[in-house]
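Trainee: The following comprises the amino acid sequence and a computationally predicted model.
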Amino acid sequence: MNTHSGKLVIGISSRALFDLEASHAVFETEGREAYCNYQIEHEDDVLEPGVAFGLVRKLLALNDQARERVEVILLSRNSADTGLRVFNSIAHHDLPITRAAFTSGDSPWRYVAAFGADLFLSADPEDVRAALAAGCAAATIVPGYSRPAGQGVLKIAFDGDAVLFSDEAERIFKQHGLAAFTEAESAAAGEPLPGGPFKAFLEALTHIQSEFDPDNCPIRTALVTSRSAPAHERVIRTLRAWHIRIDEALFLGGMAKAQFLQAFGADIFFDDQATHIGPASSLMAAGHVPHGVANETPASS
């Protein structure tokens, strides 16, 4: 949570917030000038919600007259000129988003830290990798299904290793197999895992949750991990040591995650492995976290 403002600050790209696939296709096939002309010609055409729109709506609904708990900031590769359509759409959808950075084609990730963002969501994998390397929680919002932007509890699900936790345990699994992983985790059950890129974001969510009665909290979190007993103990003890609240923990022992995420009702799911993100993206917003051993190329591992 931004220590200066006391708010949870989310940076989001225009392509994650709105459906800009038609516009992006113009850019990909005809170039920047054609894209700019297209956006200006259509600047009065309201953009439809994108994959992360419902998530943003629910995040902003955490604010009330007494307290602004969440701020969403637009970080866009558009120019101010072409970004007018985006701001017109923000106004049409009545989203209280007032701060933005338009970078005219350059990567906007460098403004993540300047705005004090706790999380950066983008459709551009390279921007996400750069933000992660700079120490900010970040995820690539992949094309897929977006839940209707309704009311109700905000539900966020996380993978464990390389997302909430470091990838030290997953690295043992990748290099030496399940038996070695299980043995190592059992031996280290009492030692808290090092934090991963989303630890601070989960801490910020926990801080907001603490302001509400647990029976009527507008946020619910879940850990959805491929771990199973006996590797569960280190995870539980780690969260306890961090004083972090997690509402539901699913230890799936290698089972596919998508149906469990659907049963939880996740608004968004964060995972470091694309094999889990793909199936999930057809059911909810899904953010790929390109961090850790699962995302290293053979030459760099």
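Mentor: Good, I have the coordinates.
Trainee: When you work out contacts or count neighbours from here on, use the C-alpha atoms and nothing else.
Mentor: Will do.
Trainee: From residue 214, how far out is the residue nearest to residue 181 when sequence neighbours are not counted?
Mentor: Leaving aside its sequence neighbours, residue 181 sits nearest to residue 173 (C-alpha to C-alpha, 6 or more residues apart in numbering; 4.9 Å). Remark: distance between residue 173 and residue 214 (C-alpha to C-alpha, to the nearest Å) = 36 Å.
Trainee: These two: which has the busier surroundings?
Mentor: Using other C-alpha atoms under 10 Å, the more surrounded residue of residue 173 and residue 214 is residue 173, with 17 against 12.
Trainee: which helices and strands sit right next to the helix or strand that that one is a member of?
Mentor: For residue 173, the element it lies in under DSSP states H and E is helix 168-176. Secondary-structure packing of helix 168-176 (3 or more C-alpha pairs under 8 Å, 6 or more residues apart in numbering; DSSP states H and E): helix 178-187.
Trainee: returning to that earlier point: pull the distance from the helix holding residue 173 to the chain's centre.
Mentor: The chain centre lies 24 Å from the centre of helix 168-176; the measure is C-alpha atoms, centre = their mean, to the nearest Å.
Trainee: Same check on stretch 276-296?
Mentor: Distance, centroid of stretch 276-296 to centroid of chain: 10 Å (C-alpha atoms, centre = their mean).
Trainee: again with stretch 124-141
Mentor: Using C-alpha atoms, centre = their mean, the offset of stretch 124-141 from its chain centre is 10 Å.
Trainee: Against that first model, consider the following:
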Amino acid sequence: MQSSGSKKLTIGISSMALFDLVESNKVFETEGKAAYCAYQIAREDESLNPGVAYPLVKKLLGLNKRLPEASVEVILLSRNSADTGLRVFNSIREHDLDIKRAAFTSGNSPFGYISAFEVDLFLSTSPEDVRKALEVGHAAATILSGKGTDAANDQLRIAFDGDAVIFSDESERIYKEKGLDAFTENEQVSAKEPMSGGPFKSFLSALHNLQSQFAEEISPVRTALVTARSAPAHERVVRTLRSWDIRIDEALFLGGLAKGEFLKSFGADIFFDDQAAHCESAQLHVATGHVPHGVANED
């Protein structure tokens, strides 16, 4: 057990996000659970290929080489059984990933173990599991396929949308319900009132704490806010982050421009956004996590 004074940055990840299990999943969907189990057991010594989140995990674990003590942990949270999960753990060993803890739930959602493992961020290919995690207050995203960034760059770069991700969706609701003019007026009037935190505030804070162990110019982690907001709605964002004492390295106020090319220029290893349309643009350029939270995701 880690002591309360040595809180790590802890990432929970599903096996399908970490490794390419597309073919295996086809067996499950077309032939059923028994055939899937037999398929995985017969191939348990065949290493799985990297999945969409593999480069991100590799960089996250690589941060431990730069720190005096291991400060990042990745935990596998999988719907596999222990039997079928053996192939996943064998692949973890073959890829030399320092992942030691796991929960295998034999088809049930693993989201219930997020709190027990003190997970700061949960990544999965299952929208259902992600929604459950978000509903109980955890940072979580559905990982989408996307182009990887330059693997030669060992700096971890993470980009976030603002409203309904880092911040609550209070301002976005005004935009959705009353339009741009009402949104802009509200942000001007409320410029000095910090917004409430969204589902990713705690994860951003954990990243900030990790960054604080390094001088800014040599930090192995760089963050960016990439938002559709523009002036004058930018002021409330700046003042909110200042009130939280959280550092964001770069802030892009795009005024509605598509985010994909900007994320490519930033070199994001992953980008988190609540709006499906923004995710579709982003995933053409970088790995993307959809955060199904807030007014944009209500039926």
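Mentor: Right, received. Where do you want to start? Everything numeric in this text was worked out from a predicted model, so none of it was measured.
Trainee: Tell me how they score on TM after superposing.
Mentor: Scored against TM-score structural alignment, normalised by the length of structure 2, the superposed chains reach a TM-score of 0.96; 296 aligned residues with a C-alpha RMSD of 1.3 Å.
Trainee: Where is the longest helix in structure 2?
Mentor: Looking across structure 2 with DSSP state H, the single longest helix is helix 82-94.
Trainee: any chance you could map the strands in the stretch 151-299 of structure 2?
Mentor: 156-160, 221-227, 250-253, 270-273, 288-290 (DSSP state E, counting those that start in this stretch).
Trainee: one step back: name the residues that touch the helix holding residue 173 of structure 1?
Mentor: With contact meaning C-alpha atoms under 8 Å, 6 or more residues apart in numbering, helix 168-176 of structure 1 is reached by 161-162, 180-181, 184-185, 293-294.
Trainee: need the residues you listed in a markdown table with distance to residue 51 of structure 1 and neighbour count, can you?
Mentor: Formatted as a markdown table, these follow (distance: C-alpha to C-alpha, whole Å; neighbours: other C-alpha atoms under 10 Å):
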| residue | distance to residue 51 of structure 1 | neighbour count |
| --- | --- | --- |
| 161 | 25 | 25 |
| 162 | 23 | 27 |
| 180 | 39 | 15 |
| 181 | 35 | 21 |
| 184 | 38 | 15 |
| 185 | 36 | 20 |
| 293 | 27 | 22 |
| 294 | 24 | 16 |
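Trainee: Redo these as TSV? Include distance to residue 96 of structure 1.
Mentor: Formatted as TSV, the contacts of helix 168-176 of structure 1 follow (distance: C-alpha to C-alpha, whole Å):
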residue	distance to residue 96 of structure 1
161	34
162	33
180	50
181	46
184	48
185	45
293	38
294	37
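Trainee: Residue 22 of structure 2: neighbouring residues, count only.
Mentor: Residue 22 of structure 2, neighbours per other C-alpha under 10 Å, totals 11.
Trainee: Once you drop chain neighbours, what's closest to it?
Mentor: residue 16 (7.9 Å).
Trainee: The residue nearest to residue 181 of structure 1 matches what in structure 2?
Mentor: Using TM-score structural alignment as the criterion, residue 173 of structure 1 maps onto residue 175 of structure 2.
Trainee: Equivalent analysis for residue 250 of structure 1, please.
Mentor: Per TM-score structural alignment, residue 250 of structure 1 is aligned with residue 252.
Trainee: State the number of residues packed around that match.
Mentor: Neighbour tally, residue 252 of structure 2, other C-alpha under 10 Å: 17.
Trainee: ok, it - contacts?
Mentor: By C-alpha under 8 Å, 6+ apart, the contact set of residue 252 of structure 2 is 224-227.
Trainee: let's see 6 Å
Mentor: Residues near residue 252 of structure 2 by C-alpha atoms under 6 Å, 6 or more residues apart in numbering: residue 226.
Trainee: For residue 80 of structure 1, the count of nearby residues, please.
Mentor: Using other C-alpha under 10 Å, residue 80 of structure 1 has 16 other residues around it.
Trainee: So what does it match up with in structure 2?
Mentor: Aligned by TM-score structural alignment, residue 80 of structure 1 pairs with residue 82 of structure 2.
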